[in-house]
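>>> A structural model of the following input is requested.
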Amino acid sequence: MAILGSIVKSAIAIKHSLSSNSESPAAQQREQLLKLLQTARSTAFGLYHGFSQILEAEDPVSAYQQAVPVFEYDQMNQMWWQQQQKLPDITWPGKPDYFALSSGTTGKESKRIPVTTAMLDSIRAVGVAQAERLAQFDLPPELFEKEILMLSSSAQLQRHTNGHLEGEISGINTNNIPGWFSGFYRPGLEIAQIDTWDDRVRAIAEAAPDWDVGALAGIPSWIQLMLQEIIDYHNLKNIHEIWPSLSIYATGGVAFEPYRKSLERLLARPLVYLDTYLASEGFFAYNARPGTMDMRLAAEQGIFYEFIPFDERGFDATGNILEQPEVLTLHEVETGVDYALLVSTPAGLYRYMIGDTVKFTDLDRLELRISGRTKYFLNVVGSQLSEEKMNAAIGELSESIAHPINEYAVAAMKSETGDFIHQWVVTIPGTVDELEAADILDQSLQERNKNYAVARTKGLKAVKLTALPEKTVYSWLEQRKKKGGQVKMPRVLKAEQMTDLLAFSSTGAKG
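Purely as a prediction, here's the structure:
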């Protein structure tokens, strides 16, 4: 029996039993906001928006909402964060040591999100909270002695002319792994700092026999490519031949279900799957119990949350936020409703709309799931397609053609006659009747979405589908320097991006 593993598992169980917070979610959230306001009251942002006065208000939450507007990236960056790169005490005390480069949408310049020491502390606190919840899972004690392979973007950070370091959030986190954890962390900082994705994965494959990996963490598309590389490099039947203890996979970044079947083809047995909600702006939620992929909101680790209904109360018909949207706090939300997420964090983000939509599934447990992106909302001629509806229809298509579909994208385009059409690209291993697949997808969306069905009788004249190998799509991402790590394939493309992808698929070069 693994003595050390038993001790660790017992310690986690005891810590979890002692750490339950009896405060209501509303009280927890009020406390997080007060801490943020207190810390940042003397910054330029805090002085401008009257944080000291808000702290003295009878209802500081309402006072905060009245004093501080809702921010999207361009507004926050131009008004505050650009200054914060050069000067101290702009939105948070001091200057951030890091700025996270979000993966962004293909073809757009990456966003720069400040990452402070306090934000890194918050991320670690949520990670510890998730580790404590492992006490609820039926895991063998020896698993707690195994290594954890975290597949990140390159940990080779770049020094900006203003003095801070920048890179993707996963690379920043890798550079700040606690010393006690370094003995368990793989692939290690040396390999993680290899800049090129293919070289980094090849180094992982070469070193894989020397590791005893019990858990994986990373975006499913890139985890799958890494596992396939290891299997091919060592001529294995499955990854468990080299890592027999592998039992846990912490996924995140995108919906996991489209990848489940193709991932499990690389395994000898299914894993325990844990979903996580880690973004450039913070670590917001984590899978806290077995039997579900829904995630528990991290309500007491330094972040204050607000929620804008993703309907006519908060957004117009094209998916743009209203000038005066309805904004709710945690105790006001309902289950089954899509909300655009606002966060205020110890990195100097205030009422910041990060672009994700979430849907609560259990308010008592504070459990939710990511339902889509505010920008992955296609509403040309009233089709009103959310990412959640797209994922469901793609899943149905996958079942119908008996092929896994890991990646897809759609764009609203105009045909040669000037009519609007939806052009889909899906990744399929093998051949498929594209006309039949397009019809299956179209019918599924009409059944799931009445607005889409109405649009198909009016302005949306056709649905086209092109099937491509995964390798082609990932090569296209690589050509746009978007391959690996935390990068995700956008689900909704602009017309010119879709034209570029289709041209690339036929020529192998940028069109």
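
>>> use CA for all of it now, contacts and neighbours both
Noted.

>>> Distance check, the nearest residue to T431 once chain neighbours are set aside against L328.
Distances taken as CA to CA, 6 or more residues apart in numbering put A467 closest to T431, at 7.9 Å, once the chain neighbours are dropped. If you measure A467 against L328 using CA to CA, to the nearest Å, the figure is 41 Å.

>>> Stretch 482-502: how far from the chain's middle?
With CA atoms, centre = their mean, to the nearest Å as the basis, stretch 482-502 stands 16 Å off its chain's centre.

>>> Tell me the span between the first and last residue of that stretch.
For stretch 482-502, the separation between the terminal residues is 17 Å (CA to CA).

>>> May I see the buried residues of that stretch?
If you call a residue buried by 16 or more other CA atoms under 10 Å, then stretch 482-502 has these buried ones: 482-495, 498-499, 501-502.

>>> ok, and what's touching it?
Under the contact criterion CA atoms under 8 Å, 6 or more residues apart in numbering, stretch 482-502 has outside partners 103, 105-107, 151-154, 168, 170, 197, 218-219, 222, 253-254, 375-378, 387, 407-413, 423, 473-477, 510-511.

>>> this one next, for a side-by-side:
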Amino acid sequence: MGLKAALSKPFAAFVIKGINRWKKNAIKAQEDTLLKIVGAAKNTAFGKDHKFAGIKDYADFKKQVPIRDYEELRPYIDRVVAGEKDVMWKGKPQYFAKTSGTTSGIKYIPISKESMPEHIKAARNALLTYVHETGNVRFIDGKMIFLQGSPVMTKKNGINVGRLSGIVANLVPAYLQKNRLPSYQTNCIEDWEEKVDAIVGETIHQDMTLISGIPPWVQMYFDRLAARSGGKKIKDIFPNFELFVYGGVNFEPYRAKIEASIGRKIDAIETYPASEGFIAYQDKQDDKGLLLLADAGMFYEFIPADEFYNDHPSRLSLAGVEIGVNYVLILNTNAGLWGYVIGDTVKFVSKDPYKIVVTGRIKHFISAFGEHVIGEEVEHALLSVANEEGVGITEFTVAPQVNTPKGELPYHEWFVEFASFPEDMAAFSKKVDEALQKKNIYYFDLIEGKILQPLIIRSLQKDAFVRYMKVQGKLGGQNKVPRLANDRKIADDLSSFITRPEDEEQRRIN
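From the prediction side, this is the model:
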């Protein structure tokens, strides 16, 4: 056992003591965080405009600070991007995390000298929590790979700009640098396919023990490793591979294929990082709930998802949440985002401690007829049936089909790339539809009332989603395929990848 591995256990025990203090008093930690960040920003332009000096508690805060998305906060953010100081947070940001929005184009998310350490600490603590729980420190002595965006920075009015993962790549602690792959030069490659090939070349003969990244892009890495090694399983290429760390999307649609690629089950940690802040991570191997980080420089608010588009929706602090309710997550951060709609929806699965699961995106839903089907529901419907029947799913997305030919009833159209096919596609589709009806009563009513016909599954060609994302310029990095859309843009683009029935039959035979 190396020195780092030996020291990690006592260090993990020390860190866990601090985590347990705020975990047991999460509401108090949130109340303290709110007053701390409001006090720090009271002399900023935003703080003066919203009377921060007079805010004494959450009730005062709600009166002064409305809920806003990026576009609504843009007048302030544009001033920050232009180089003005003391606008939303004291001084100027340390970085801008550059992200892509569906309606806002490029977004510049401020990261301050106060918020950046919280990103690093949360990522570290996720690993230390695992060490403390399992006692496994073997992975610490091996090589670790983080499949991420380029660390190359640009400047905007004197402030460093990059993708969040690229910014973090520049801040990996010195004690991990010798363990870390790929090389800086390889990490700087912009073309994702070229980059993955280079990473394969650098890592295939290394002792990889930890691999981290968004599941679909990790799967691409595994596929290319297998191809380069003559079809070997990952466990045979990396016999000491111990831990998979992932985030950004629900792992379940990818689990079966990734585990098949590895050749055995391994431990995994789910994380919930965002450009706006590191929100939660999995702290127990046998519990899929993510521990909400109540003491990480962010004050959270929650709006019931079914009220979000109301004129006056309920607006709750952590003290007011209930288990099982789908909430839109609102952030207030020590980088100067206030009443900020991050766009994600979450559901609490525990209040002792406070744990969440991410259920989707508030703008990623289907409600062409009032059904308001969300990501969590379609994932459950498809995967529950696929797992029951031993069907492999590579990727999928769902859209409404309203303009049907020949006067047929409209329906939900599912675009699915199968890793292994159902024996009977019609029977499989029927089961998925029934599973969705059980999850969403509004969808059930529309099917029963003959407003919608049952869903239709379109089987897509191999690598259809990879090719689609490449055309969109979103291959790799932190980019994800939306599970749902309330329009036909993605669906229409994917239609050219639909397989013919005879192709499907031939692939089943082969």
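
>>> Filter the contacts of stretch 482-502 of structure 1 down to the buried ones, ChimeraX style.
Filtering the contacts of stretch 482-502 of structure 1 down to the buried ones (16+ other CA under 10 Å) takes a single ChimeraX command:
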select :103,105,106,151,152,153,154,168,170,197,218,219,222,253,254,375,376,377,378,387,407,408,409,410,411,412,413,423,473,474,475,476,477
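
>>> What segments of the stretch 101-250 of structure 2 are helices?
Ranges of helices in the stretch 101-250 of structure 2, per DSSP state H, counting those that start in this stretch, are 116-134, 164-169, 174-177, 184-187, 192-203, 215-228, 234-237.

>>> Out of the ones you listed, which is closest to N43 of structure 2?
helix 116-134 (21.4 Å; CA to CA).

>>> mean deviation (superposed) between that closest one and structure 1, please.
When structure 1 is superposed, helix 116-134 of structure 2 averages 2.1 Å from its matched positions, counting by mean CA distance after the TM-score superposition for structure 1.

>>> ok now that helix, how far from the chain's centre?
Relative to its chain's centre, helix 116-134 of structure 2 lies at 17 Å (CA atoms, centre = their mean).

>>> Apart from its neighbours in sequence, what residue is nearest D439 of structure 1?
Excluding the flanking residues, the one nearest D439 of structure 1 by CA to CA, 6+ apart is V463, at 7.6 Å.

>>> Is I354 of structure 1 part of a helix or strand, or is it coil?
strand (DSSP: H, G, I helix; E, B strand; the rest coil).

>>> Pull the contacting residues for the counterpart of it in structure 2.
Here I354 of structure 1 is matched to I342 in structure 2, going by TM-score structural alignment. Residues counted as contacts of I342 of structure 2 (CA under 8 Å, 6+ apart) are D69, E276, L329, I330, L331.

>>> any chance you could map the helices in the stretch 401-511 of structure 1?
434-448, 450-456, 470-479, 495-507.

>>> can you pull out the strands in the stretch 1-150 of structure 2?
Under the criterion DSSP state E, counting those that start in this stretch, the stretch 1-150 of structure 2 contains strands at 95-101, 105-111, 143-146.

>>> closest one to P117 of structure 2 among those?
Per CA to CA, nearest to P117 of structure 2 of the strands of the stretch 1-150 of structure 2: strand 105-111, 9.9 Å.

>>> buried ones in the closest one?
Across strand 105-111 of structure 2, burial judged by 16+ other CA under 10 Å covers K107, Y108, I109, P110, I111.

>>> what residue of structure 1 takes the place of the last one?
Residue mapping for I111 of structure 2 onto structure 1 gives V115, with TM-score structural alignment as the criterion.

>>> isn't that match right up against A100?
Yes - assessed by CA atoms under 8 Å, V115 of structure 1 is found in contact with A100 at 6.5 Å.

>>> still on that earlier bit, keep only those of the contacts of I342 of structure 2 that are in strands.
Using DSSP state E to define strands, the subset of these located there is L329, I330, L331.

>>> Alignment lookup: the first one to structure 1.
What it means is L329 of structure 2. Under the alignment defined by TM-score structural alignment, L329 of structure 2 is paired with L341 of structure 1.

>>> Which part of structure 1 matches stretch 27-38 of structure 2?
The aligned range for stretch 27-38 of structure 2 in structure 1 is 26-37, by TM-score structural alignment.

>>> Double-check that E377 of structure 2 belongs to a helix.
Yes - under three-state DSSP, E377 of structure 2 falls within a helix.

>>> Let me see the contact set for the residue nearest the centre of structure 2.
Residue closest to the average C-alpha location in structure 2 (CA atoms, centre = their mean): G248, at 2.0 Å. Residues in contact with G248 of structure 2 (CA under 8 Å, 6+ apart) are I214, T271, Y272, P273, Q478, K480.

>>> ok, now with 10 Å
Contacts for G248 of structure 2 (CA atoms under 10 Å, 6 or more residues apart in numbering) come out as G213, I214, P215, E270, T271, Y272, P273, A274, V358, Q478, N479, K480.

>>> quick one: the equivalent of A392 of structure 1 over in structure 2 from K257 of structure 2, how far?
Using TM-score structural alignment, the equivalent of A392 of structure 1 in structure 2 is H380. Computed as CA to CA, the H380 of structure 2 to K257 of structure 2 distance reads 17 Å.
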